[in-house]
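[1] Okay, predicted coordinates and the sequence, questions at the end:
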Amino acid sequence: MMTIKYISALKHYNSSIVSTMGHERIGHLPNTKRWRNIVNELTEFSPKNNNVASIANKTTKNVVSQLERMNQDKGVLSSFSYLLNLLHASRQGDPYTYLEKNGITLSPSFSLLELARSIKQFNQANCESNEYATIASQALIDTVSIWTRQEQQQTTLFFGGEADPFEPWRRAADAGGFSEISRIYFSNFIGRYLRYFLEREASASFKTLFDRNDFNNRLDKHLNEISKSAFETTKVTEQFAAGWYNKNALKQFPSSNDVKGFVGYAIKKLKNNLVFNLNDED
């Protein structure tokens, strides 16, 4: 059930990612020649020559080489810390005061738009690499949007009326909920990272609006496959997330070292799983 709901929601957000990420100039492309070759293959995509699997494989290989640089990045860690603060606040008697003390300001009955702005502000104040921080904050915005809308729909369906804005996070603030939402986060993170580099390279490669629009249409087809693959890949994070949360975050906010350890281990697991799948396909 969770997988079906998530994939459905993820398709909805895929359509908006092109406009939000394609215009942000937040760094330099690694291995530009490799990415340009992938973009060139995308321009040759056609129903008669369905090379989605090959492109996805090459894209994933490029991303694998970058993952190790992220697991200690301050912006990535602050993004995940924001999520943990939101979960921890939901269990407090006065969640707004708790968040305020930890550098997060939200108004009563805050909206998703306000939450997104708050995430960006928090990451901008706690980052080193603007590139990784932007991708991480966008991935977190995707995650809280998917989770909030999913949970609010269920609340309205069964109980009616307006829900407490912290209620979705209370349902995420246990071992089972955390394992699900952390999987969504890392799936969004990988998907955002893949799309970001492909779109940045496309911006440098295409000279006309027609070519760019044509590329975006092809990219959407390609990234639907990548998104599904990313979600399946991040299943490995569920195997230890629940246990980690019960031990480190259920009764207290985890230490910075605990957060760093979790994010680093999660990214390491994702990298190893991606490498294993790629080698299995070779």
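    Yes, it's here.
[2] From now on I want contacts and neighbour counts done on CA atoms only, so please keep to that.
    Fine.
[3] I would like the residues contacting the helix or strand in which Asn216 is found, please.
    Using DSSP states H and E, Asn216 falls within helix 209-233. Applying C-alpha atoms under 8 Å, 6 or more residues apart in numbering, the external contacts of helix 209-233 come out as 7, 10-11, 14-15, 18, 42-43, 45, 52, 55-56, 183-184, 187-188, 190-191, 195, 202-203, 206, 270, 273-274.
[4] hold the first one in mind and look at this next one:
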Amino acid sequence: MGHIRLGTLPQSKKWRDVIQLLESSAPLENVAEAAARASELDLRRASDDPTFQFVAQLLVKLPLLARAPGFEAALSELGVKRSALDSVSGLLAGLNDAITQHNFDNGRSSDAGEMGRAALLESLSVQMRGQLPTLFEPTPQEIRKALASFASGQNFAVLARDFFARLSYRSLDYYLSRELANHTGVGKRFADDAARVEFSRALSQHTFEASRIVEEFAGGWYGKTVWKEQSLSQDKINDFTRYAFKKMRSELGRRRTSV
């Protein structure tokens, strides 16, 4: 099975700009915006990647499937066993297997798809657990109800923000992690590994704060597309992810100029 990798940024002028910012100890906001600008084309193409499209489809459609009759049958069509609803971890494992099977059926995987997969599973894990009882193990009915809760515009917006925050951080880290080691040591930007880890932690927080822009429009998009127009085609989902990437890139740029 083939694997599609993202571009090799170190050869581009935009990536050299990122390196110069790291060498000059520029503020994190500047580094994040420059890295986002350098990776913009690859992220724009992610919306056309079959694996990422499948992940985005799960993000948008799973809450609706959980809310509608025949949820177990719908999961089976995705390749997820009905027993997956016995626990949150079981559901996540089932979705992970479904994505793997999708890659196998298409004969390839991709970096964009794998980052999307990780972001989706992490977001569902965190956001669903926030909707579930904490004293006892949730029942399959409670797990389904928690997932279905994201079929409202407001709750979907929260889930979408979490997803794109994690995805944006992973995409920036995908490129930056290759370079940060070259700037760690005595007399360099990061005195030691602890300083480099702190930079990564701050970058994660920065992308989460920037992702607020996604939350602001995702709920309205969901309500209009799902409930008003009742038109949730793959093209509509692709347009949504493209716009989310565009807004994240714009917000990272705005935050740089406001520093």
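    Yep, that arrived. Please read all numbers here as calculations on a predicted model, not as lab measurements.
[5] quick one, what contacts Asp142 of the first structure?
    Shown in contact with Asp142 of the first structure (C-alpha under 8 Å, 6+ apart): 13, 185, 188.
[6] next one: Leu6 of the second structure
    By C-alpha under 8 Å, 6+ apart, the neighbours of Leu6 of the second structure are 42, 110-112.
[7] So it lies in a strand, does it not?
    No - using DSSP: H, G, I helix; E, B strand; the rest coil, the assignment for Leu6 of the second structure is coil, not a strand.
[8] So Ala266 of the first structure sits against Lys235, correct?
    No - if you go by C-alpha atoms under 8 Å, Ala266 of the first structure and Lys235 don't touch, sitting 10.4 Å apart.
[9] can I assume Ser109 of the second structure sits in a strand?
    Yes - Ser109 of the second structure sits within a strand when classified using three-state DSSP.
[10] Roughly how far does it sit from Ser177 of the second structure?
    Separation of Ser109 of the second structure from Ser177 of the second structure (C-alpha to C-alpha, to the nearest Å): 21 Å.
[11] neighbour count winner among the two?
    Taking other C-alpha atoms under 10 Å, Ser109 of the second structure and Ser177 do not tie; Ser109 has more neighbours (22 against 13).
[12] residues in contact with the nearest residue to the more buried one once chain neighbours are set aside?
    Counting by C-alpha to C-alpha, 6 or more residues apart in numbering, Ser109 of the second structure lies nearest to His3, which is 4.6 Å off, once chain neighbours are set aside. Residues in contact with His3 of the second structure (C-alpha under 8 Å, 6+ apart) are 108-111.
[13] residue ranges for the helices of the first structure, please.
    In the first structure, the segments counted as helices under DSSP state H are 2-21, 32-43, 52-67, 74-89, 95-101, 112-125, 130-158, 167-170, 175-205, 209-233, 238-248, 256-281.
[14] Number of residues surrounding Arg161 of the second structure?
    Neighbours of Arg161 of the second structure using other C-alpha under 10 Å come to 26.
[15] can you check Val126 of the second structure too?
    12.
[16] same question, the one 10 residues further on
    For Phe136 of the second structure, the tally of surrounding residues (other C-alpha under 10 Å) stands at 7.
[17] Now for the residue nearest the centre of the second structure: which residues touch it?
    The residue lying closest to the centre of the second structure (C-alpha atoms, centre = their mean) is Leu167, at 3.0 Å. Neighbouring residues of Leu167 of the second structure by C-alpha under 8 Å, 6+ apart: 115-116, 119.
[18] Can you tell me which of these has the most neighbours?
    That'd be Gly116 among these, by other C-alpha under 10 Å, with 27 neighbours.
[19] what's the counterpart of Thr134 of the first structure in the second structure?
    Superposed on the second structure with TM-score structural alignment, Thr134 of the first structure falls opposite Glu114.
[20] before we move on, back to that, need the buried ones from the contacts of helix 209-233 of the first structure selected in ChimeraX.
    Buried residues among the contacts of helix 209-233 of the first structure (16 or more other C-alpha atoms under 10 Å), as a ChimeraX selection:
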select :7,10,14,18,42,43,45,52,55,56,183,184,187,188,190,191,195,202,270,273,274
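[21] Verify the contact between Phe122 of the first structure and Ile104 for me.
    Yes - assessed by C-alpha under 8 Å, Phe122 of the first structure is found in contact with Ile104 at 6.9 Å.
[22] The two: who's more crowded?
    Using other C-alpha under 10 Å, the more surrounded residue of Phe122 of the first structure and Ile104 is Phe122, with 21 against 18.
[23] Show me what that one aligns to in the second structure.
    Matched by TM-score structural alignment, Phe122 of the first structure corresponds to Ala98 in the second structure.
[24] What lines up with Arg171 of the first structure in the second structure?
    Residue pairing (TM-score structural alignment): Arg171 of the first structure is matched to Ser149 of the second structure.
[25] For its match, which residues are in contact?
    Residues in contact with Ser149 of the second structure (C-alpha under 8 Å, 6+ apart) are 63, 67, 155.
[26] Looking at the first structure, which of these hold up?
    Using both residues aligned by TM-score structural alignment, their matches' C-alpha atoms under 8 Å, the first structure keeps these contacts from those: Asn155.
[27] now, which of the contacts of Ser149 of the second structure sits nearest Thr225 of the second structure?
    The closest of the contacts of Ser149 of the second structure to Thr225 of the second structure turns out to be Pro63 (C-alpha to C-alpha; 14.3 Å).
[28] Counting neighbours, what do you get for Gln205 of the second structure?
    Gln205 of the second structure has 15 neighbours, counted by other C-alpha under 10 Å.
[29] ditto for Gly219 of the second structure
    Gly219 of the second structure - counted by other C-alpha under 10 Å - has 22 other residues nearby.
[30] For Leu180 of the second structure, see how far away it is.
    36 Å.
[31] what does Gln57 of the second structure give?
    Counting by C-alpha to C-alpha - Gln57 of the second structure and Leu180 of the second structure are separated by 34 Å.
[32] what does Gly79 of the second structure give?
    According to C-alpha to C-alpha, Gly79 of the second structure stands 39 Å off from Leu180 of the second structure.
[33] just Val259 of the second structure next, same as before
    In terms of C-alpha to C-alpha, Val259 of the second structure sits 22 Å off from Leu180 of the second structure.
[34] what do you get for Glu33 of the second structure?
    On the measure of C-alpha to C-alpha, Glu33 of the second structure and Leu180 of the second structure end up 16 Å apart.
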